[in-house]
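Student: Got a predicted model here, sequence first, then my questions.
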Amino acid sequence: MGQHAHFFYALELPGAIKETLTGKVDRLQEQLPFKTWVHPQDLHITLAFLGNAPEDKLIASSQRIEAALSKQSSFDMKIDHLGIFGRKENPRIFWAGLDESPELKEVRNNVFSACQAAGFTLEKRPFSPHITIARKWVGEQPFTAEILESAIPFKNEQISFHAERVVLYKTHLGKSPKYESIKQFEFVSR
């Protein structure tokens, strides 16, 4: 599994949802000057970023996650808004946000706790579920709230999907797509 690669656990987005998002994002790319747009296959919801991870800790976290999620039922999610992280006039991350989900919070807490129990030191920031779609504003004009409000492809529309698994991903910097699925943790079908 490689000593110098970066790893993270994420909620996988179904292929059809990645296609739907890609169709909307393609239209946004024409309107919004961000430096990098996420490859459609790389769209996901991060649950725990591990960074550089030794194999023994990856195995320990995977075993704990498998046990913690063994009775987790699949559940419905909705993508229903856009947002940014970073400075308001010069955001570093442009994302699609999700409707409040107690099931997602529970899954995230289980994954996060399993990783900590396996010896990982994780970021303590509050969980803010999102799907990163672009990085680094490079517009000549400052980014404004009106830009989000005028993002026509997402206006007054929700995108629903059924969450079915958590995935351990490995990052391959310099490649596109750059995330490789290493292990999948299936939820119980409803």
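Tutor: Arrived safely.
Student: Going by C-alpha atoms from here, please, whenever you check contacts or count neighbours.
Tutor: Will do.
Student: Contact partners for the spatially most central residue of the chain?
Tutor: Residue closest to the mean C-alpha point of the chain, counted by Cα atoms, centre = their mean, is residue 45 at 2.2 Å. Going by Cα atoms under 8 Å, 6 or more residues apart in numbering, residue 45 touches 10-13, 129-132.
Student: go with 10 Å
Tutor: 9-13, 96-98, 104, 108, 128-132, 166 (Cα atoms under 10 Å, 6 or more residues apart in numbering).
Student: how about it, secondary structure?
Tutor: Put simply, residue 45 is strand when judged by DSSP: H, G, I helix; E, B strand; the rest coil.
Student: Tell me which stretches of this structure form strands.
Tutor: Using DSSP state E, the strands of the chain run over 6-12, 34-37, 44-52, 75-87, 90-98, 130-137, 159-163, 165-171, 179-186.
Student: For residue 22, which of the ones you listed is the nearest?
Tutor: strand 130-137 (9.1 Å; Cα to Cα).
Student: That closest one - contacts with which helices or strands?
Tutor: helix 15-31, strand 34-37, strand 44-52, strand 75-87, strand 90-98 (3 or more Cα pairs under 10 Å, 6 or more residues apart in numbering; DSSP states H and E).
Student: so which of those gets nearest residue 59?
Tutor: Per Cα to Cα, nearest to residue 59 of the helices and strands packed on strand 130-137: strand 44-52, 12.6 Å.
Student: next, the one to line up against it:
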Amino acid sequence: MKQHYFIGIKVPMHIAKAIVKERENTNVHKTHKTLPVAEDMHITLFYLGHVEQSILSSIMQCLRNIKWEKFELTTNELAHFGNEQTPRVIYTAVENSHFLHALQHDVVRQLSKVIEITNTKDFHAHITIAKKWAAVDELHIKDFQLPKMSFDVSHFSIFQINNNQSPRYEEIDCIQSRRV
């Protein structure tokens, strides 16, 4: 199997652990196949998929050209992608952030200098707590009561996906904020 990668923002461990702890108040462990561990909690900026090592090196270099300043994100309510009764992804949303959207746009702009960008879906910042519907049971998530939690974003990373390990996502490069 070919190695896959994505670009994302790692969720600080204290927030990731709080999300995983609160997830225990739901039944997603019975309704979904994949429940990310705290160490894997992140916000995806762009999914790369498979890229050759030479291209990956070029991507790492071009992402360093982005000038952006540290900003703050705040978690929001629980939400989902897909049908409400059988959602394919359940996630903790983050409050709308101009800075986050600008960073994601800049990431895509820089990537387009190195690779062909075909995935132009709207960007919906989220922290996945469960994915891949797998049940006949009803979903119960009303007891998920995560308070709003804020954190600073001073870097983003390129992650390698290791499907047969836990945690699955290995940080292979880190891009620090740079003053605009």
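Tutor: Great, that's in hand. From a predicted model like this one, the values you see are computed outputs, not experimental measurements.
Student: which residue numbers in structure 1 go with the longest helix along structure 2?
Tutor: Criterion DSSP state H: the longest helix present in structure 2 is helix 98-111. In the comparison with structure 1, helix 98-111 of structure 2 aligns to the range 102-115 (TM-score structural alignment).
Student: re earlier: which neighbouring elements make contact with the longest helix of structure 2?
Tutor: With contacts defined as 3+ Cα pairs under 10 Å, 6+ apart, helix 98-111 of structure 2 has these neighbours: strand 4-10, strand 42-50, helix 53-63, strand 71-81.
Student: and the counterpart of residue 124 of structure 2 in structure 1, what does it touch?
Tutor: Alignment note: residue 124 of structure 2 maps to residue 128 in structure 1; criterion TM-score structural alignment. Going by Cα under 10 Å, 6+ apart, residue 128 of structure 1 touches 45-47, 97-98, 105.
Student: which among those gets closest to residue 77 of structure 1?
Tutor: residue 98 (7.1 Å).
Student: hang on, residue 136 of structure 2 packs against residue 28?
Tutor: No: the criterion here is Cα atoms under 10 Å, and residue 136 of structure 2 misses it with residue 28 at 11.8 Å.
Student: quick revisit: just put the helices and strands packed on helix 98-111 of structure 2 in TSV and tack on distance to residue 166 of structure 2.
Tutor: Formatted as TSV, these follow (distance: least, Cα to Cα, whole Å):
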stretch	distance to residue 166 of structure 2
strand 4-10	15
strand 42-50	15
helix 53-63	23
strand 71-81	24
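Student: right, and those - which one's nearest residue 32 of structure 2?
Tutor: strand 71-81 (12.5 Å).
Student: Structure 1: matching residues for that closest one?
Tutor: Aligning strand 71-81 of structure 2 against structure 1 (TM-score structural alignment) gives residues 75-85.
Student: before we move on, back to that, mean neighbour count, the helices and strands packed on strand 130-137 of structure 1: which tops it?
Tutor: Mean neighbours per residue, mean count of other Cα atoms under 10 Å, is largest over those for strand 44-52, with a mean of 21.
Student: so how far is stretch 126-135 of structure 2 off the chain centroid?
Tutor: 12 Å (Cα atoms, centre = their mean, to the nearest Å).
Student: can you check stretch 164-180 of structure 2 too?
Tutor: 11 Å.
Student: Stretch 87-104 of structure 1 too?
Tutor: The answer for stretch 87-104 of structure 1 is 10 Å, by Cα atoms, centre = their mean.
Student: Then stretch 58-78 of structure 2?
Tutor: 12 Å.
Student: Could you do stretch 181-190 of structure 1 as well?
Tutor: Computed by Cα atoms, centre = their mean, the chain-centroid distance of stretch 181-190 of structure 1 equals 16 Å.
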